[in-house]
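Student: mind looking at a prediction? Sequence and model below.
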Amino acid sequence: MRRINSPLKCLPNRVWRSYLGGRLIDDLRGEPNPKDGNYPEEWAASITRAINGPGHPPDEGLSKVIWEGERITLLDLIRRFPQDMLGEEHLSRFGETTALLVKLLDSAERLQIQAHPDKSFARKYLNSDYGKTESWIILRVREDMPEPPYILLGFKPGVSEEGFREAVMKQDVPAMEGCLHKLLVQPGDVYLVKSRVPHAIGPGVFMVEVQEPTDFVVLVERRGSGGMVLTEEECSMGLGMETALKLIEYEGISEEELKERYKLVPRVMEENPGGRVIKLIDEEKAGCFSAEGFEVKGNLSVMRKTFYTGLVLEGGGVIRGDFGSLPLRRGDCLFIPASLGEHEYSGRMNIIACYPPTRAE
């Protein structure tokens, strides 16, 4: 009987976006001439389709692997072997979906100010059980930008729904920017970005983004890269801007309270001569995913009750288990199936492991 009981390496899976970036993803993967373009995101172990409209492949966003000599989407492999891939407990709660999307995102310019729906809005207007809460793990920042890298996150005190809507309708970008907190970021920072909270990633930020498995976004700025102007339909997910703006949470809070709510503090969970495990995102805080960092300095044993997505960000080595061994290097993306059981990372490398939710809402 055929089974999936070994780690799967995902093939490169770049996705088109309306902003420029991606040079640091090229660098991570060891590409000979890293450069920016309109493919600034790598979707890792993804079974989520990108919403890019006409002219783009219908399967854009879906990760592929080579399994038994066949090039196949991860989604199709899950459908063939749901229990091996996802585990019985996850299947009983969520069905044949990972309930998770992980990205590498590298911005050469500021992204448009945006917000994402919560589950309630998504069920009502978008026929989906998932909204888009996300979290950002900052990996690197570019030193050659005109100003220090930053993010925009959440409304400042005193911002009103009426005032922000007026700025959106007039496309007064400085006014929209002025409504949000501007926070400088550095490698190692971790932020939670709850659904409905307005935000934008500034130029020069390279991150792992962990999120619910959708591509839903309301863009309150219509301008794109290189003078591109998006239509209201494109910016509002086809709902019209009046309806789309209802998903935004119009709550102004101080910078201190914002950081208390949304800046996460990594903590060491396990340490031994073979390395250490660091909790980066706690599911109790995020609500719909979690993440850990594996700092491997020899042999680090891992036993998890669920599948996960693994990103090798520094160094190299091997992963070992009952299946045998698989060499790893910087830039590799792994899908670790639920059936794998205990396994060991050997070598010197840094890995971020991203996990699905353990409970359905």
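Tutor: Alright, I've got the coordinates.
Student: contacts, neighbours, all on C-alpha from now
Tutor: Noted.
Student: now residue 136, nearest residue through space, not along the chain?
Tutor: residue 209 (4.7 Å; Cα to Cα, 6 or more residues apart in numbering).
Student: hang on, the one you found packs against residue 100?
Tutor: No. Look at residue 209 against residue 100 with Cα atoms under 8 Å: they stay out of range, at 10.7 Å.
Student: out of these two, which sits in the more crowded spot?
Tutor: Between residue 209 and residue 100, counted using other Cα atoms under 10 Å, the more crowded position is residue 100 (26 against 22).
Student: so what's the more buried one up against?
Tutor: Shown in contact with residue 100 (Cα atoms under 8 Å, 6 or more residues apart in numbering): 46, 210-213, 289, 355-357.
Student: which of those sit farthest apart?
Tutor: Farthest-apart pair in those is 46 and 357; separation 15.3 Å (Cα to Cα).
Student: here comes the other one, which I'd like you to weigh against the first:
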Amino acid sequence: MWLPANQPAQFYAGGGSIEALRGAGKARTDHGPEDWVGSTTTRYGMATDGLTKLDNGQWLRDAVRGHPENWLGKAHAARFGGDPAVLVKLLDAGQRLPVHCHPSDAFAQKHMGSHFGKTEAWIIVGTPADGGNVHIGFQEDLSESTVADWVAEQDTTAMLGALNAVTVKPGDTVFVPAGLPHAIGAGVFIVELQQPTDLSVTLEWKDFLDSEAGGHLGFGYDVVLDCVDRSAWDNDRLKQIVRHAESESPVTDLLGPDAASFFRAQRIRGGASLDASFSILVALEGSGTIRTENGDVAVNKGDTYVFPHAAGPATVDGELVAIRCLPPEVTL
């Protein structure tokens, strides 16, 4: 199923790169920096904001819940029920994002009433010409009191300066484990895979959010700061999560085994053979045809599609280059 842009309002600027990919007039450019593609996840505290609506007026979430094995396959449905267990976004950072992190599954279950935390990964698809900046993980081990003081004082200089500054270019990927503090720099455009929640602990809330409460989601910083990874991330550790994954192969695994229990992503090209799976497709370049057991689908640059597991195996013809986003790896 072809999907139009789905851009819930956000607190930060962006959207131009999403429109440039999708085509003029096909996306918001005013504070629409996130396109939630094939989303069955709502924004934090909202009833429907963030959900994808199908052409027939039904929420994709409700369609999947109604026929989970059709959409997700038997093994996935047995493990996760009617939840795809993945959220895909196009994210266009029109300005630097604040320093923040996300809770783990265990922390979210204990403190936030959520089955999922929010491990995520970034597939870099656009940056300024000389590369884009992202900030990932503290350079040194930090005490609980140090981080708490920075947050209380909203010491942006200290928080940002304590993180590792990393230059990324198109073709790079970054796996971001839960708890890892990070900030995405202005001009970085990504396909982002996440666990299906909108749980963010915003350490740097001043000048970004309306209130301090938005930073700790109403739970209090005394609670949520316990989810922050305060350990040192040296170059050896960073090399495990930041890598270059460019390849001319028909199918390239972009995120590797460490991410597979959370989500998976492939760069696919003409000649690819694809297994049956619920999947969300983001076409980055060219055009081509996805040939499934149920018929052929023409795909052009900027298109986004959701495919049910029941579509079966598929092949890719043409000059298409796309990102195929997949749920966690599950076997019976």
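Tutor: Good, I have the coordinates. Please read all numbers here as calculations on a predicted model, not as lab measurements.
Student: if we can go back for a sec, and the residue nearest to residue 136 of structure 1, what helix or strand is that in?
Tutor: For residue 209 of structure 1, the host element (DSSP states H and E) is strand 205-211.
Student: that strand maps to which residues in structure 2?
Tutor: Under TM-score structural alignment, the counterpart of strand 205-211 of structure 1 in structure 2 spans residues 188-194.
Student: which residues are in contact with the matching stretch?
Tutor: Outside stretch 188-194 of structure 2, the residues touching it (Cα under 8 Å, 6+ apart) are 17, 86-94, 118-128, 132-133, 262-263, 325.
Student: any of these buried? List them.
Tutor: Among the contacts of stretch 188-194 of structure 2, the ones that count as buried by 16 or more other Cα atoms under 10 Å are 17, 86-94, 118-127, 132-133, 262-263, 325.
Student: before we move on, the earlier item: look at residue 46 and residue 357 of structure 1 and report which has more neighbours.
Tutor: residue 46 (26 against 22).
Student: helix, strand, or coil at that one?
Tutor: Three-state call for residue 46 of structure 1 (DSSP: H, G, I helix; E, B strand; the rest coil): coil.
Student: pretty sure it sits against residue 62.
Tutor: Yes. Proximity of residue 46 of structure 1 to residue 62 meets the contact threshold set by Cα under 8 Å, at 5.3 Å.
Student: which residues do those two both contact?
Tutor: 74-75.
Student: can you tell me the closest non-neighbouring residue to residue 271 of structure 1?
Tutor: Excluding the flanking residues, the one nearest residue 271 of structure 1 by Cα to Cα, 6+ apart is residue 277, at 6.5 Å.
Student: residue 103 of structure 1 -> structure 2?
Tutor: In structure 2, the residue matched to residue 103 of structure 1 (TM-score structural alignment) is residue 89.
Student: now that match, what's its secondary structure?
Tutor: Following three-state DSSP, residue 89 of structure 2 is assigned to strand.
Student: repeat that for residue 143 of structure 1.
Tutor: Using three-state DSSP, the secondary structure recorded for residue 143 of structure 1 is coil.
Student: what about it, how many residues nearby?
Tutor: By other Cα under 10 Å, the residues close to residue 143 of structure 1 number 11.
Student: could you do residue 328 of structure 1 as well?
Tutor: Around residue 328 of structure 1 there are 20 residues (other Cα under 10 Å).
Student: show me what it aligns to in structure 2.
Tutor: In structure 2, residue 328 of structure 1 lands on residue 299 (TM-score structural alignment).
Student: before we move on, what about residue 166 of structure 1?
Tutor: With TM-score structural alignment as the criterion, residue 166 of structure 1 matches residue 149.
Student: distance check, that match against residue 228 of structure 2.
Tutor: Distance, residue 149 of structure 2 to residue 228 of structure 2, by Cα to Cα, to the nearest Å: 14 Å.
Student: between the two, which one's more packed in?
Tutor: Set residue 149 of structure 2 next to residue 228 and count neighbours by other Cα under 10 Å: residue 228 wins out with 21 against 11.
Student: counterpart of that one in structure 1?
Tutor: In structure 1, residue 228 of structure 2 lands on residue 248 (TM-score structural alignment).
Student: can I assume that match is in contact with residue 115?
Tutor: Yes. Counting by Cα under 8 Å, residue 248 of structure 1 touches residue 115, with 6.4 Å between them.
Student: ok, now which ones touch residue 38 of structure 2?
Tutor: Contacts for residue 38 of structure 2 (Cα under 8 Å, 6+ apart) come out as 3, 51-52, 60, 87-88, 280, 305-306.
Student: state the helix or strand in which the residue lying closest to residue 8 of structure 1 once chain neighbours are set aside lies.
Tutor: With sequence-adjacent residues excluded and distances taken as Cα to Cα, 6+ apart, residue 8 of structure 1 is closest to residue 335, at 5.1 Å. In the assignment (DSSP H and E), residue 335 of structure 1 maps to strand 333-336.
Student: what helices or strands is that strand leaning on?
Tutor: strand 8-9, strand 308-321 (3 or more Cα pairs under 8 Å, 6 or more residues apart in numbering; DSSP states H and E).
Student: list the contacts of it.
Tutor: Residues from elsewhere that reach strand 333-336 of structure 1 (Cα under 8 Å, 6+ apart): 6-11, 44-45, 307-312.
Student: check the mean deviation of that strand from structure 2.
Tutor: For strand 333-336 of structure 1, the mean deviation from structure 2 after alignment is 1.2 Å (mean Cα distance after the TM-score superposition for structure 1).
Student: ditto for stretch 162-170 of structure 1
Tutor: Following the fit onto structure 2, the mean deviation recorded for stretch 162-170 of structure 1 is 1.3 Å by mean Cα distance after the TM-score superposition for structure 1.
Student: so which bits of that stretch are buried?
Tutor: Residues of stretch 162-170 of structure 1 classed as buried: 164-165, 167-168 (neighbour count, 16+ other Cα under 10 Å).
Student: counterpart of residue 273 of structure 2 in structure 1?
Tutor: So, by TM-score structural alignment, residue 273 of structure 2 is matched to residue 302.
Student: who touches that match in this structure?
Tutor: 342-345 are the contacts of residue 302 of structure 1 under Cα under 8 Å, 6+ apart.
Student: can you select the buried ones among these for me in ChimeraX?
Tutor: With 16+ other Cα under 10 Å as the criterion, this ChimeraX line picks the buried residues out of the contacts of residue 302 of structure 1:
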select :343,344,345
